[in-house]
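> need a 3D model of the sequence below.
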Amino acid sequence: MLLVVVAIASVQLGSSLAKDLYSAAGPLTVAWLRLLGAAVVLGVLTRPRLRGRSASDWFWVVAYGVCLAGMNVTFYLAIERIPIGMAVTLEFLGPLGVSVALSRRARDLLWVGLAAIGVALLGFSPGQLDPLGVFWALVAGALWAGYILLAGPAGRRWPGVSGVAVAFWVGLVGLTPVVWALDLFPVAVPAVWGIGLLIGLLSSAIPYGLEMVALRRIEPRIFGILMSLEPAAAALFALLLLGETLRPAEVVALACVVVASIGVVRSRRPAVDAPAVPPEQ
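Here you go, the predicted structure:
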């Protein structure tokens, strides 16, 4: 359990550092640096076999990589406009939707209702969230759902984390022309490059390693419950490192989504527990 907690802390530390870096580099630039750092580290560690791969192998890993990169980019666009805790809360609706869709239990609709009530509160509270930021967070959630659904087919064709490493390279290659066309490559400042690459380690490479070890030691159900605490962890790190505070309605919305996520995970039958997929904020 400690490994999962450290992994969560690593991801959310990375998110707060990413937002703090916006004073020197925009969201797309930071996302590109994160993909670069993760791709290099995971590529060196896993050295995935590329030769002799079928068209099907490449189809699934490319789709996986597109979702992975899109999720990172849209999440970073979201936290530019809304608090990190709220971005993670809204993004978490994607995995929650996947869990409910795969559970096929009528009572899980109650948990969906609870999450919906929490999100609805955001629309009726004073000082509403930036609509564009909310939009990007919801898009990130949809891409996270796609990422989870693609993890199985991609993982069966690319063993271990080799598929994740290739997916990061796919995302990096796909995002590079956009960054080039918009002239958003990082400035020649060592600190920007260093922090950007560190974000790649904290938000991707380190959590993947820790979570792989943790999944060998604890039940997927327990793992899923711990991962459901991501929104709360995100809000806590953003408060400590960036001074971001949440309004009462936002705290209630966050709590509703967290409780709904825990409820869905706890209601799963052990026989159908699917391997949890590491978060990609």
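> okay, CA-based contacts and neighbour counts for the rest of this
OK.
> residue 220: neighbouring residues, count only.
Residue 220 has 19 neighbours, counted by other Cα atoms under 10 Å.
> for comparison, sequence B:
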Amino acid sequence: ASFWKLSILGLLLGLHFATFISSVKITTVINATVLVNTTPAITLIIYWAWSKEMPPITKLLGLSLCMSGIFLISMAEISFSSSSIIGDLMALIAAALWAAYLIIGKPIREKIDIISAMTPIYFVGCLVLMILSLMISGFKFPTQNQWAPLVGLAIFPTAIGHTLHFSSMKALRPYQTSVLALLEPVVATILAYFIFNEVPAPPFVIGAVIVLLGIFLIVRR
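Now for the predicted structure:
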């Protein structure tokens, strides 16, 4: 894969992070999360139009279950208003950017090892975010208390999480990879139960089961 193709992926990744993080500041966290989780549906539509490959009916059923489950998990807290419309729109743009990242990245991942792919992608993505942050808010050096969370975010969800996510596309189609991200709220709530004794509401439990069933239908051979 050429450096330019990997640079495009880095640009898409950087813009995805920028739009999603900005959306969280403008709209509610739950709105931003639910809307960015429309990525599997957007990915499937674009992939279908791009490849002319009609997914099997079981995959479409699985996607429908996933979207229904996510809505059920979030319906008690999600709200839309005129004041949050810009943030909601930015979350949808973030979802579309992530979908494009996965679809363009699929053929590249099939031809190149993960380290050779992610190094330039992360470099360009960081460059994009640095330029945007300087343009929007100027230079701000992290405080002593901010370093640990920043390093943790850089290592675990980014360097490890996103790398594994991209790596999975060697064996999975883009819409299958994107739907695995819907495990995040489910796993986070399970961890919160054991670590913080936070008991999820019944709608969450039902929604989580529906999401897991949908993911099973999508990723199974």
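> give me the TM-score for this pair.
The TM-score (TM-score structural alignment, normalised by the length of the second structure) is 0.66; 204 aligned residues with a Cα RMSD of 4.2 Å.
> what about the helices in the second structure?
Secondary structure of the second structure (DSSP state H): helices at 3-26, 29-36, 39-51, 57-74, 85-111, 114-137, 144-153, 163-167, 174-180, 183-196, 202-219.
> tell me which residues are up against the first one.
Which is helix 3-26 of the second structure. Identification of contacts with helix 3-26 of the second structure by Cα atoms under 8 Å, 6 or more residues apart in numbering yields 32, 36, 84, 86-91, 93-95, 97-98, 100-101, 104-105, 117, 120-129, 132.
> try the last one
Contacts of helix 202-219 of the second structure from elsewhere in the structure, counted by Cα under 8 Å, 6+ apart, are 58-74, 172, 176, 179-180, 182-183, 186.
> which of those count as buried?
59-60, 62-74, 172, 176, 179-180, 182, 186 (16 or more other Cα atoms under 10 Å).
> so stretch 93-103 of the second structure aligns onto which residues of the first structure?
Per TM-score structural alignment, the counterpart of stretch 93-103 of the second structure in the first structure is residues 139-149.
> average distance between the matching stretch and the second structure?
Once the two are superposed, stretch 139-149 of the first structure sits an average of 2.0 Å from its aligned residues in the second structure (mean Cα distance after the TM-score superposition for the first structure).
> ok, and what's touching that stretch?
Contacts for stretch 139-149 of the first structure (Cα under 8 Å, 6+ apart): 64, 67-68, 70-72, 74-75, 90-95, 97-98, 277, 280.
> and that stretch, what's buried?
Neighbour-count burial for stretch 139-149 of the first structure, counted by 16+ other Cα under 10 Å, picks out 139-148.
> wait, what's in contact with the nearest residue to residue 80 of the second structure once chain neighbours are set aside?
Closest residue to residue 80 of the second structure apart from its sequence neighbours, by Cα to Cα, 6 or more residues apart in numbering: residue 31 at 7.8 Å. Taking Cα under 8 Å, 6+ apart, we find residue 31 of the second structure in contact with 78-80, 88.
> from residue 56 of the second structure, how far out is residue 31 of the second structure?
30 Å (Cα to Cα, to the nearest Å).
> how far away is the residue nearest to residue 80 of the second structure from residue 87 of the second structure?
Computed as Cα to Cα, the residue 31 of the second structure to residue 87 of the second structure distance reads 9 Å.
> with residue 163 of the second structure instead?
Counting by Cα to Cα, the gap from residue 163 of the second structure to residue 87 of the second structure is 27 Å.
> same deal with residue 45 of the second structure?
Separation of residue 45 of the second structure from residue 87 of the second structure (Cα to Cα): 23 Å.
> the two - which one has more neighbours?
For residue 45 of the second structure versus residue 87, neighbours defined as other Cα under 10 Å are more numerous around residue 87 (23 against 14).
> now the more buried one. Nearest residue, chain neighbours left out?
Computed as Cα to Cα, 6+ apart, the closest residue to residue 87 of the second structure that is not its neighbour in sequence is residue 23, at 4.2 Å.
> can you count the residues close to the one you found?
27.
> the one 4 residues further on too?
The local packing of residue 27 of the second structure (other Cα under 10 Å) involves 22 other residues.
> ok, it - contacts?
Contacts for residue 27 of the second structure (Cα under 8 Å, 6+ apart) come out as 83-88.
> top of those residues by neighbour count?
Neighbour counts for the contacts of residue 27 of the second structure peak at residue 88, which has 26 neighbours (criterion: other Cα under 10 Å).
> go ahead and confirm it touches residue 33.
No - with contact defined as Cα atoms under 8 Å, residue 88 of the second structure does not count as touching residue 33 (9.6 Å).
> against the second structure, where does the one helix or strand residue 45 of the first structure maps to fall?
Per DSSP states H and E, residue 45 of the first structure falls inside helix 27-46. Under TM-score structural alignment, helix 27-46 of the first structure corresponds to no residues of the second structure.
> for the corresponding residue of the first structure for residue 136 of the second structure, grab the count of nearby residues.
Aligning on TM-score structural alignment places residue 136 of the second structure opposite residue 182 in the first structure. Neighbour count of residue 182 of the first structure, defined by other Cα under 10 Å: 10.
> which position in the first structure aligns with residue 186 of the second structure?
By TM-score structural alignment, residue 186 of the second structure lines up with residue 232 in the first structure.
> gap between the residue in the second structure sticking out farthest from the centre and residue 151 of the second structure?
Centroid-distance maximum for the second structure: residue 144 at 28.9 Å, with Cα atoms, centre = their mean. For residue 144 of the second structure, the distance to residue 151 of the second structure equals 12 Å [Cα to Cα].
> pick the most buried one from the helices of the second structure.
Here the criterion is mean neighbour count by mean count of other Cα atoms under 10 Å, and of the helices of the second structure the winner is helix 174-180, at a mean of 24.
> which neighbouring elements make contact with that helix?
Here helix 174-180 of the second structure touches helix 39-51, helix 85-111, helix 202-219, going by 3 or more Cα pairs under 8 Å, 6 or more residues apart in numbering; DSSP states H and E.
> I'd like these laid out as CSV, including distance to residue 156 of the second structure.
Below are these laid out as CSV (distance: least, Cα to Cα, whole Å):
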stretch, distance to residue 156 of the second structure
helix 39-51, 21
helix 85-111, 19
helix 202-219, 23
